[in-house]
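1. How does the following fold in three dimensions:
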Amino acid sequence: MPRFSVIVPAYQVQAYLHECLESVLTQSYPDLELIAVDDCSPDACGAVIDEFAARDPRVRVVHLPENVGLGRARNAGMERATGDYLVFLDGDDTLTPDALLALADRLKETGDPDVLVYDYARTYWSGEAVRNRAAAELTESGPAPFRLADRPGLLNLLMVAWNKAYRREFVQRAGLAFPPGYYEDTPWTYPALMTAESIATLDRVCVHYRQRRAGCILRTTSERHFDVFDQYDRVFAFVDERPGLERWRPVLFRRMVDHLVTVYTRRDRLPRGARAAFLRRARAHYRRHRTPGAPVPARARVHHTLVRFGLHRTYRTLRQTAALCRGTARLTGRLLRALRRAALRGHYLLQRLLPLRTDQVLFTARAGRGGDPGALESAVRALAPHLRTAWVAPPAHHHTLAPGTRRLVPGTAAHWSALARSAYLVTDTDTEPGLVKRKGQVVVRTQGGTPLGHVGLDLQERPAAARGTDFTRLLEDVDRWDHVVSADRHSTLTWERVYPGRYTTLEYGRPRTDRFHTATASDVTRLRASLGIPEGSVAILYAPARRDYRRTQRRPLDLERVVRRLGPRFVVLARAHHPLDGPLEAASDRVLDVAGHPDAVSLCLASDALVTDFSPLMFDYAVLDRPIVLHADDWEAYAAARGLYFDPRSFPPGAVAGSEDELIDIFASGLWCGARSARLRAAFRDRFCPHDDGRAAERVVRRAVLGQTDLPPVVPLDERRPVPSAAVPLEPPPLAPPPLPPPPRRPAGLLTVTDGG
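-> Predicted coordinates:
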């Protein structure tokens, strides 16, 4: 008897069915049976299913003689199911990696409940993935299992069958089955949740819900959408037969009205001539099943009123009025924005006629404030107090700016005035379009980090990584630069080739890493406490690079499994490299999502080790002289899409793991902080951190702003003392003693005499 019976009905999904079935059969938890139901599909779905059955004995095939619809196709699959739990999956959706393993673990933790509810993410044809907006209802905090009365908020989730696992014995005992027609999930899901004696939740995305560009069956215009009325009649009949469920009638009534409003208001569902008839029938259902008691949100009361009285003409008038208002607002907004742009352009032209302010330095950074510009501002305030500093940052970042620094909002008149009149411009991002560099202005450009993947003009042959880069504008921006800050010889040679210009390279180190030398142990302790790192824990910073060859980003590691295998002492700080990474699919007190943290330097200081793949953060982290472990299972794919200036595996900063299990073994065995890891890191630091001694920002300011040439000497590598990590040092595994040399051979004929011999 398998643990899971995964039931996949298929009808006209031949383009997606292969990916769907593969996502099930490649699960890391193999104790399953896959029941694929061919609902007499006119395309190649049946042939695809037969091919999978021929190569994997876990696949059981059901060919229906006629098309019966999604609900009855699922019933046919359930009749042949033998697993402990039923899992439904539509033929165009997919299971996420390790989803069944997470389900099995959660079922074991919660004592095999009747129903386990898990999360999903909508995946769009563009590659975007958006997690369920009601994911907060799936929190695993609190007692489990429970009943619906303990967590009624679960009814706010999408009422579908495929975001839950059902104990097969419970389904048989409750007599649950899918009815015919559209919206067949409604009379299945509500009864399942209301009658379940035990329910548990899993706060993890286990299903990718495909949003097809052409839409799904429920987004086709048809009178079959009238089936929704029969489905709710079945739900209320189920409640009427069981007096113990009477308490749920007000909630069901409100959800029914919301559902009917959704069907009525969606323009792609009902034929134009059927909308009035639908609303009349909705009015009859409103009166038949009306059950006061459930609160109705204020914004939904208008819709409820329209359904209650069947006001079709009123609704049509309101919608036309709203559309007219929206159109007028959009046109007005476009005109106002055009006038504002013209006014700012004229203001900038006037400001350029005024003399430069030789005592003003303007800073801009990608993250609002931080990185190299943030370190350079601190150095300017310390070395040149006669200069005034100003920051261009969104209002949300203004509280992070130093006292006395002028705060400018991007795109305002004050911002353009500062661009026109500041003598020094320091930035780590592209300059504003339309900026004209004036005579006497000095532009200092800091880069994002030591280049590992291709950048600049080298991206012309890497369209996946270039992502529509305007190389003409890039070179125009380069022509504005006076100084480029570089960390090492490798960076200098790369920048000057891929960003050709007349600027001067300042190979003085990474200003942002100066904090690694000036921070104290108390600073590290404070940062760890602010992030929620338990005292005495080993904090691993996980920072993967963005995959240019993937439209939808995913984390190569199952972080929950990693910390579970490593034990309670380890904590992972998960830092997404790009917004497409989205929220963590699982969360606990030992996997901390720090994707939204604005300061990577603080995360480095708070951690005890770094796990990364191709991220330039490894070069910054090497300045700290803390362990680094490389992990990637797609070296070749990344190199082909992005291009690499060198293979990090050939010159690594520490241990290298090719799989998740190897990474776990590296930390479990202590190799991550062993002698070999230290030797590799020392060689890496010698090559890529020659100038990072805590005074890089001072050297840049003295040279680019103050015009000095007599700069502070670089502290030798072996004399630097970056702030140590806060975790209790782990003893590396003892090294095997070297073998003893063989005893020397004595010449023949000699007698050796010892004391007492």
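2. CA atoms for contacts and neighbours, from now on please.
-> Fine.
3. Just to check, Ile540 is in contact with Arg569?
-> No - at 10.7 Å, Ile540 does not count as touching Arg569 under the criterion of C-alpha atoms under 8 Å.
4. more neighbours, those two?
-> Taking neighbours as other C-alpha atoms under 10 Å, Ile540 and Arg569 compare with Ile540 leading, 24 against 14.
5. The helix or strand containing that one - contacts with which helices or strands?
-> Taking DSSP states H and E as the definition, Ile540 sits inside strand 538-543. If contacts are counted by 3 or more C-alpha pairs under 8 Å, 6 or more residues apart in numbering; DSSP states H and E, strand 538-543 sits against strand 570-574, helix 600-606, strand 609-612.
6. which helices and strands sit right next to the longest helix along the chain?
-> In the chain, taking DSSP state H as the definition, the longest helix is helix 312-351. Helix 312-351 is packed against helix 275-289, helix 301-309, helix 413-421, with contacts defined by 3+ C-alpha pairs under 8 Å, 6+ apart.
7. List the buried residues of that helix.
-> Applying a neighbour-count criterion of 16 or more other C-alpha atoms under 10 Å, one finds 312, 315, 344, 347-348, 351 buried in helix 312-351.
8. now the angle from it to helix 275-289?
-> Using axes from the mean of the first three to the mean of the last three C-alpha atoms, to 10 degrees, the direction of helix 312-351 lies 110 degrees away from that of helix 275-289.
9. continuing past helix 312-351, what's the next helix or strand?
-> Taking DSSP H and E, what comes next after helix 312-351 is strand 357-364.
10. circling back: could I get the helices and strands packed on strand 538-543 as JSON lines with distance to Cys689 and mean neighbour count?
-> Below are these laid out as JSON lines (distance: least, C-alpha to C-alpha, whole Å; neighbours: other C-alpha atoms under 10 Å):
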{"stretch": "strand 570-574", "distance to Cys689": "24", "mean neighbour count": "24"}
{"stretch": "helix 600-606", "distance to Cys689": "16", "mean neighbour count": "23"}
{"stretch": "strand 609-612", "distance to Cys689": "17", "mean neighbour count": "24"}
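11. Following up with a second sequence; could you model it the same way so I can compare the two?
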Amino acid sequence: MTRPDCSVLVISRGCAERLRRAVESVLGQSLRNLEVIVVDPAGDARATVAELAEEDPRVRHHRPPGDGDPRAQRDDGLDVARAPYVMFLESGDELSPHACKSLLLEIERTGADFVTGAVRRVAEGERRGPLWHPRLFTPQRVVADVRDEPEALFDCLATNKIYSRDFLERSRMRFRDGARHEDPLWAIQAYCLARRYGVVPWVVYHRRVSREGGPGSGGRDHLSGLERRIAAARLADGFLAASGRAGLRAAADFRFLRQDLRPYLGDLPGRPAEWVLGLARVAVPYLDRIRPAAIARLPRMERVCVRLLRSHRLEEAVEAARCFDGELPPRHVSYAGGRPYWGGEPGDPELDLTELGLLDRPFAQAPLRHDCEVLGLGGTTLALRVRTYDPARVLPAGPVTAELRVAARPGDPLRHRFELEPAGEGRFTARVEVDLGLVPYGGRGPDRTDEPRIVIARGGRENAAPLRPALPARLTAEVGGPGRRRTVRVIAGSTLKVGWRRAGLARMPEAAAGRARRAGAAISLHVPDRLVYALAARLPMRRDLAVFDAAGRYDGDPRAIYEEARRHGLPLKAVWVHDGSARGFPGDAEVVRRRSRRHLVAMARARYWVADHGLPPLFAKRRGNRYLRTGYGQDLEPALLEPRAGEKPAARWDALLAPSAGLERAFAPLHEHTGEILRTGSPRNDELVRWDEPGRQETAAAALRALEIPAGRRVLLYAPAGRDDARGRRARPDLDLDRLAAALGGEWIVVLRPHPSGRHAIPPRLRGFVRDGMGLRLNDLILASDALLTDRSPLTRDYAVTGRPILLHAAGRERRPDDGDLVPGPVLETADEVVAALGDLDRVRAEYAERYAAFQRAWCERETGYAAKAVVDAFFADVPRRG
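-> Have a look, this model is predicted:
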């Protein structure tokens, strides 16, 4: 019989379907010379294994003798395995199709004792899931000693690895010598005893997890799973001490706190008092042995929770667990020496909350918390008891005016004003009664659910936060009159929600249509967009009509051109296109929703189109129509400027804006544009070129006020464009903002402005150092900033017209040897390099002065500050001027 290259040991857990799924994932491997050993201590998988073996003779059934000790099942499989390399597979889990072959090739190539690969966690019933600790498995490498990278202990599975049989026999590793929760102990032993081990970044193992808890945990309803984890951790501590690797104890302790204990701590808010008491009884004796260095590495609120648990302040420990995600601030905070502490007795360093940044946040992000108790729903009147907590002491000591805002349709909330009365230091209370029947409701469209918010205003700025119910509740009422009836539901969960469900007219379409016909109302019929456009194009063209489209915003080159046309007094009827909100558009123009009938008719009848992006093929040009294509994605990599396959957008362009010779050479040939080219610079950059004019200075000051930037702080505009991943999603910013905050927090403020498709949530702990710039115009942010940090976003060229420092962040990408003649500043890979550059910007300016000038010559030489006037004069030359 041919000896297999790899033996895969599968433990039967009594479920035939899960066992079959696991075994079939092995039989489907690209490595064909392998065997599957199903270890079946109870003997109840014999029939399933027999069916599998009949289908494929590589499957073997093994029922070990004895009492079926669960710690010995894998050992029993090892005793009968015939291959020089072995893997373990849990019933229900699956191997990736090339897992065995790729791991076998790697362990043979490197001579490692074992090789570990990435894991994907997949919930039961799902097909995909997130990667498990992905940073542990990158980059691909061989490691001689785990002490060089102790974080590897977080890879606590036995199943995502291939092992050399020689290694297992040499090290005498056995599961029966361990605990019930065997994998972490086994993994620690393997990492410590291996002479070298390999790591690969590709996914080799798909680990099925229940929605309630991890496999083998017994669920978290019972604490026996935690008891097994603690028993295994104690054995691991003993092994580290006996093997001379006690230096890894802090790393092992940290792994226990984050992997084993953390899920139980997160459960505290939803558990009964007896469960909380049981958790303390099980966990505290072992927590008292944990190295302080491990506890010090925990996130602050987990550290607080552990401290409270060890001090048997169990109700406070439950409350601390509610704050783990950082969005919910603590209720009770006291101060000593200007530092905030949990509870009413300041001074304990374990309860120091300074790193949460409670005191540094702008008012709009201040950590206000509004707990509520739902008192009842009488008719349509909702009664609430609100308790507001102000741990940062941003509210005045007296009564505070607040608004409860509830909306049944976007942008049109009911605003109910009330007074918050003082109830102690940093605490307020109020009884609120709001009539939900008064909430504006359109009566059409889908059912809606809203999360009411309490809004407090100060100095022209608003702080809005949701209500947090103390107890769950569900209440229902009917609102509205005959034919307009709807059901309103009040749901008290993690936050308070109010939902509206259509009734009456909305639920009786036939009767409603009949009433509408009898009333003479128009009945809306669906007509395809192409037909609407074609019919409107038969109407006479309006020679004074211009449609402006800046990707749904009032911004960019179209805005600058529009405002210049207004200054010229051109008699144009202007139509602006929005993508959902008409807020912020000029009052002297018509504003239409994209793809609405008004939009289609305007496009069909307009003489002029001005757009900063390619218009869809739906909009066929009429004779006499003129289309100006303005700004576009000005990335430094020309490949990103290419049109989509099969598209010829330039065939409709009458004029193309080319702000620089470099962009003209890169863009026009790609689109085969042979028409007029306006070599004027970018109209949107006029205000940036003339940044030192008084009006621009006031614009910058207004932006600083809106962002609540303290006086004396410098502003770093961080504008990551990101890169699309393999699935087409925009990557999140990967700069270590915590590192920047620690090094630069006293001097700089970061304004984060990512690509619109990759919006990045700012962690609460960083909201004193990082501001969200998505609500302001990009040009206003540029004018307010002192330097730019980006990863080669299209913004680089626009920013260069100001002459201010530009830093490029290139994490995860290799430096290119020709970067020097393409970029206007240093290419930085780590947060420490960014810190060093910002700490000496004068040096950066001097060192990169020639490259910056060369960059400006290549991309900004046509920027004069008067591009909008030149464009208006050229494109609207046939429009009569007034006066």
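12. Would you pull the TM-score for this pair?
-> TM-score of the superposed chains, computed with TM-score structural alignment, normalised by the length of structure 1, equals 0.56; 504 aligned residues with a C-alpha RMSD of 5.3 Å.
13. follow-up on the earlier one: and among the helices and strands packed on helix 312-351 of structure 1, the most buried is which?
-> For these, the largest average neighbour count (mean count of other C-alpha atoms under 10 Å) is found in helix 413-421, namely a mean of 21.
14. Mind jotting down where the helices sit in the stretch 101-250 of structure 1?
-> 168-174, 186-195, 227-240, 249-265 (DSSP state H, counting those that start in this stretch).
15. what does the helix or strand containing Arg497 of structure 1 correspond to over in structure 2?
-> Using DSSP H and E, Arg497 of structure 1 sits in helix 489-498. The alignment of helix 489-498 of structure 1 onto structure 2 (TM-score structural alignment) covers residues 661-670.
16. in the helix holding Arg497 of structure 1, what counts as buried?
-> 491-492, 494-495.
17. ok so, going back, how far is the match of helix 489-498 of structure 1 from where the chain is centred?
-> 35 Å (C-alpha atoms, centre = their mean, to the nearest Å).
18. Not counting that stretch itself, show me its contacts.
-> Outside stretch 661-670 of structure 2, the residues that touch it by C-alpha atoms under 8 Å, 6 or more residues apart in numbering are 634, 638, 641-643, 658, 674, 858-859.
19. Write a ChimeraX command that selects only the buried members of those.
-> Those of the contacts of stretch 661-670 of structure 2 that count as buried under 16+ other C-alpha under 10 Å are selected in ChimeraX with:
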select :634,641,658,858,859
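20. ok, so of the contacts of stretch 661-670 of structure 2, who is nearest Val406 of structure 2?
-> Closest to Val406 of structure 2 out of the contacts of stretch 661-670 of structure 2 is Gln634 (41.7 Å), distances taken as C-alpha to C-alpha.
21. Tell me the counterpart of the closest one in structure 1.
-> Using TM-score structural alignment, Gln634 of structure 2 sits opposite Thr450 in structure 1.
22. any idea how far Val751 of structure 2 is from the closest residue to Thr699 of structure 2 other than its chain neighbours?
-> Excluding the flanking residues, the one nearest Thr699 of structure 2 by C-alpha to C-alpha, 6 or more residues apart in numbering is Asp780, at 6.4 Å. From Asp780 of structure 2 across to Val751 of structure 2, the span is 12 Å (C-alpha to C-alpha, to the nearest Å).
23. Kindly report the same for Leu656 of structure 2.
-> Separation of Leu656 of structure 2 from Val751 of structure 2 (C-alpha to C-alpha): 33 Å.
24. Glu169 of structure 1: neighbouring residues, count only.
-> Glu169 of structure 1 - counted by other C-alpha under 10 Å - has 14 other residues nearby.
25. State the distance from the nearest residue to it once chain neighbours are set aside to Thr189 of structure 1.
-> Of all residues not flanking Glu169 of structure 1 in the chain, Asp84 sits nearest, at 7.6 Å (C-alpha to C-alpha, 6+ apart). Separation of Asp84 of structure 1 from Thr189 of structure 1 (C-alpha to C-alpha): 19 Å.
26. Is the equivalent of Tyr799 of structure 2 over in structure 1 within a helix or a strand, and which one?
-> When structure 1 is aligned by TM-score structural alignment, Tyr799 of structure 2 is paired with Tyr621. Element membership for Tyr621 of structure 1 (DSSP H and E) is helix 617-624.
27. counting contacts, what elements does that helix pack onto?
-> Applying 3+ C-alpha pairs under 8 Å, 6+ apart, one finds that helix 617-624 of structure 1 makes contact with strand 609-612, strand 628-631, helix 675-688.
28. And the counterpart of Ser522 of structure 1 in structure 2, how far from Arg690 of structure 2?
-> When structure 2 is aligned by TM-score structural alignment, Ser522 of structure 1 is paired with Glu698. According to C-alpha to C-alpha, Glu698 of structure 2 and Arg690 of structure 2 sit 13 Å apart.
29. picking that back up, which residues touch the closest residue in space to the match of Tyr799 of structure 2 that isn't next to it in sequence?
-> Distances taken as C-alpha to C-alpha, 6+ apart place Cys604 nearest to Tyr621 of structure 1, at 6.6 Å, with adjacent residues excluded. With contact taken as C-alpha under 8 Å, 6+ apart, Cys604 of structure 1 is in contact with 541, 610, 621.
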